[in-house]
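In: got a structure for you, letters missing:
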C-alpha cells in the first residue's frame, strides 16, 4: 500500500546520503520533498505540517549535523517520527474485567464491517476466546444472513436477530444469551450509512446505553484516504471510539488514512485488513509499518504469516527432501500454494528488507502475483509422473502443458529451467558436508554432517 510513498522517500534519502556533510539548507530541501510526498500520499495537511516541523527541528540538531553519517541519522529521525505518528506501539483489545466483553463495530456502509466482524471473531477464537457474533444491521438487505454465513465459515455462533427488532434490543438480548451460554466476547455488527447522519449516531448511542461496551471499533476503508479520517473524527467526537480497523490495506491506497487517523482522532489503529480471506486480519504494529514505509522491510510479519500457513511437520519433511535432493515439482507446487495463502507477492515483497534496491536494478527479477499464478497453472497442467520426474517432459509434453495452462512453450521452458537451477543450487548447498582446508576438500566428521 505504501509503495509510492516508499519510492519517493527513498529518492529523498539517496540525495541526503550523497552529501558529504549536511547543512540546514540540505535538510530544508529534503523536508520540502518529504512534505510533497506525504501530501501526494493523501496524508492530512495539518498532520504533514506537524510531522515535517518535528523532523526538521530534530534533524538540524547538533548531534545529527556533526555525526559521522548524517544522512542515516536523518532517516533515523524520520523513522522515529513515523512510529510516533502511527501510534508508537500496537494496542490490544480490552478483554479483561466484566465478562462477556462487548465490542461494537461502527462505520459507514461499504467499509467492510460485517466481514471484519467475522475476521475478528476468527482471530479471537484462535486465541482461545469464545466469541458470539451479533447481526444488528436491520436495514441492509441480507446483512443478517451474510453474518450467519460468515459465522458458519469461521465456526462461531451467531445470534438469531430479525429485521423487526430494534438494534438496541438485539444488543441487550444477545448479551443476556452470551451470559447464559458462556460466551466471553460479543461482537456487534451495526448498520452503516452512505454518510454520517444524526439518525445513525443516535442509534449507536442507544446501543451503547443498552449494553456495557468494552470497545467501539471504527471500521474504515483505507482506499477512501482522507474521507476515512474525516468520518473517523466525527465518530470519535460523537461516540468515543476506542480504536480503528483499516480495511483493504492490501490495495493500492496511498496510505494517507493510516498515517493520519491516529493523529486526528487520538485513537489507535488496532487491526488492519490485508486481504479478502477470513484469516486476513492482523494486529497493527506501528514500528513495522514505519519500517516498511522506509523500505527497511518487515521480517517479523513475514515470519508470522509463514507460521500460520506452514505446518511444522511438513516443514521438517521438506527440509529432509532438500537435503536428500528429492524435492519434486509436486513439492514446489505445494510451496507455491503456501505462498498464495500468505498474501499477494506484492505484499510479501514489501516485507523483504532492501527490496527497493532490487527493484531499481534493470535486470533483476520482479516477482509478481501474475507470474506466481502462471507458474502454478503450468505445474497443475502436468501429470503426477511429470511432476515426479521433470526430465521426461519432452517437446510434445511441453506443448500439451502450455495448451493446458493457457501459456506458451517458452513460459513452460522458463519454469522448468528455474526449477532445474533451484535443484542445482540445493545440491550445492547440501554438498557442503565437506570443507576446504589448505586447498584440500575434506569430509566433515560423520556426526557433524547434515
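Out: Everything's here; your move. Because the structure is a prediction, the values reported are computed rather than measured.
In: only C-alpha atoms for contact and neighbour calcs from this point on.
Out: Will do.
In: quick one, helices of the stretch 101-250 of the chain?
Out: Assigned by DSSP state H, counting those that start in this stretch, the stretch 101-250 of the chain shows helices spanning 113-126, 143-154, 167-181, 198-210, 226-239.
In: Dump those helices to CSV, plus mean neighbour count and distance to residue 250.
Out: Output for the helices of the stretch 101-250 of the chain, formatted as CSV (neighbours: other CA atoms under 10 Å; distance: least, CA to CA, whole Å):
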stretch, mean neighbour count, distance to residue 250
helix 113-126, 22, 14
helix 143-154, 18, 21
helix 167-181, 19, 32
helix 198-210, 16, 29
helix 226-239, 19, 16
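In: Nearest residue to the middle of this protein?
Out: residue 274 (4.3 Å; CA atoms, centre = their mean).
In: Return the distance of it relative to residue 86.
Out: Taking CA to CA, to the nearest Å as the measure, residue 274 falls 17 Å from residue 86.
In: what's the answer for residue 290, then?
Out: 8 Å.
In: let's bring in a second one:
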C-alpha cells in the first residue's frame, strides 16, 4: 500500500523523540535527518524535501516547542501541519460552469488509467449529484480505446458520443459538444488520446481541443507508481496546457507515495482525486489533512465514517448497535459485517484508518482477503440456524462437524469461534460506554485520544438515537 515505508520511517523518527523527556536542538537535527532520508526514499522531489525539512526544523527549535511540557507531541503536530501544507492544505472541488454543461477534459499518458478514471468520475457525478454525463471518445489512436470507453460508460449508465477512428479528434469534440447542448447534459467528459511519452503532436492536439472546448476542468491522470516521473509528467502537461487539477491513480499499488507529496508543490496545481482500486466506486476526494494524518499513522476516521455512511445500510447499522448493547450479536450478523467490510475495502485498509492502529504489532500480518473471508463464511454456513443464533451451543462434537462441512481444520474453527466471542464482549462493553482496555487498541498520545474521541462520539450518537426511539415509543403508547 502507498506510504507504508514512509509511515514506518516517520513513526520511528517520532517515537525516538517521544522516548525522551527533554528534547534538545541536537535531537531535532537527528530527527530531521531521518525525516529527510524517509522522504527521499519515498521518491519525494528533492527541492520539496529540502524546503519541508528546513521549515519543520525552524519551527521545531523554537523555545515555545522545546521548553513546552510535551515537546515531542508539538513536533509531531508541526510535521503534520507542514505535510498538509505541502499537499495543499484543503480539498479542492471540481470547477463547475455557471451554466450546463460543465466540460471536463481528461488528459494523461497511456497506462495511467485515464479512461477508467473518466468512468469513475462520471459515476461519482451521477450518484452524488444526479448528473447526466456524456462521454466524448476523442482517442482515435489507441487500439480499442473507444471500445473500452463504451464498456465503462455502459457500467456507469451514460451515453458515449463517438465517430469512429477515421475522424479528426477536434471534429469529434465539436460535434460531441453540439449533441451535449442539444440533449442538455450536465457534464461532458472528453476522453483524449495519450501517448507512451510526451510529444509535440500530442500536445498540439490537446491544445487545439482545449481552445475548441473551453473546458472548466483539465484533469491530468497520473500513475502514482511511476514515482518521481509522475511529477515530471505533471510539470510538462501543466506547462503546455495549464491543467486545473490532478487525479493520482494506483495509490493502492506498491508505490512509495512521493508523487502525492510533490505534485502540488512543484506544479502549484491541486490533487483533486485519488484512485485506489478497479471498481467504479474507487475514486476518493483528496484531503491533504487526512492524508497527512494517515502518513503519520494517526488514522483517518473521517474517511472511514464517510465510507461507512456511503456503503452502510442505516437501518441495519441501528439494529447492529442495539444488538451490540444487548450482547445478542450472532453469526448471522457476523456474515452481514463481512459483506459490509468487503464493500468498504479490505480489512487492513479499514484498520489503518483507525487512529493508533498502525502501531499495533502484527497488523501488517493480518490476512483478510476474499479467500480468507470465503473460508470464514464457509464455517458459518456449515452451522445450523440455531448454532448461528446461539454460539454457546458449539460444543466440541458440533465444531468437528462444522470443520468437516466447511473443509477447514478444526483449529481454525476453534480460533474463529474464540475470536468471535471475544469481539462480541468488547463490542458490548464499548457500546455501553465502557472504554476499559481501549488504550491497548488505540494507544496513547494524540492518535489514542483521537481514536477514543471518535469511538466515544459514535457510541454517544447510538445512545441518543436509542433514547429518541424509546421516547417516541412512549409517546405513541400514551
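Out: It's in. Bear in mind the structure is a predicted one, so any value in this text is a computation, not a measurement.
In: More neighbours: residue 290 and residue 86 of the first structure, which one.
Out: Legend: neighbour count by other CA atoms under 10 Å for residue 290 of the first structure and residue 86, higher for residue 290 (26 against 23).
In: so the helix or strand containing the more buried one aligns onto which residues of the second structure?
Out: In this assignment (DSSP states H and E), residue 290 of the first structure forms part of helix 286-293. Alignment of helix 286-293 of the first structure against the second structure: residues 288-295, by TM-score structural alignment.
In: Next, the buried residues of the matching stretch.
Out: Neighbour-count burial for stretch 288-295 of the second structure flags 288, 289, 290, 291, 292, 293, 294, 295 (criterion: 16 or more other CA atoms under 10 Å).
In: Now it on the first structure. Mean distance?
Out: Taken against the first structure, stretch 288-295 of the second structure registers an average deviation of 0.5 Å after superposition, with mean CA distance after the TM-score superposition for the first structure.
In: Do a quick rundown of the strands in the stretch 51-200 of the first structure.
Out: For the stretch 51-200 of the first structure, applying DSSP state E, counting those that start in this stretch gives strands covering 101-106, 131-136, 185-190.
In: What helices and strands are in contact with the last one?
Out: By that I understand strand 185-190 of the first structure. When contacts are defined as 3 or more CA pairs under 8 Å, 6 or more residues apart in numbering; DSSP states H and E, strand 185-190 of the first structure packs onto strand 101-106, helix 113-126, strand 131-136, helix 167-181.
In: and residue 54 of the first structure, which of those is closest to it?
Out: Taking CA to CA, strand 101-106 is the member of these nearest to residue 54 of the first structure, at 33.0 Å.
In: how distant is that closest one from the center of its chain?
Out: Chain-centre distance of strand 101-106 of the first structure: 23 Å, with CA atoms, centre = their mean, to the nearest Å.
In: What of stretch 399-419 of the second structure?
Out: In this view, stretch 399-419 of the second structure has its centroid 34 Å away from the chain centroid, taken as CA atoms, centre = their mean.
In: Check the separation of the first and last residues in it.
Out: With CA to CA as the measure, stretch 399-419 of the second structure spans 15 Å from end to end.
In: Which of the helices and strands packed on strand 185-190 of the first structure sits closest to residue 151 of the first structure?
Out: helix 113-126 (6.2 Å).
In: which other helices and strands contact that closest one?
Out: When contacts are defined as 3+ CA pairs under 8 Å, 6+ apart, helix 113-126 of the first structure packs onto strand 101-106, strand 131-136, helix 143-154, strand 185-190, strand 281-283.
In: and it with helix 143-154, angle?
Out: Helix 113-126 of the first structure runs at 30 degrees relative to helix 143-154, counting by axes from the mean of the first three to the mean of the last three CA atoms, to 10 degrees.
In: tell me the angle helix 113-126 of the first structure makes with strand 185-190.
Out: Angle, helix 113-126 of the first structure to strand 185-190, by the same axes, to 10 degrees: 170 degrees.
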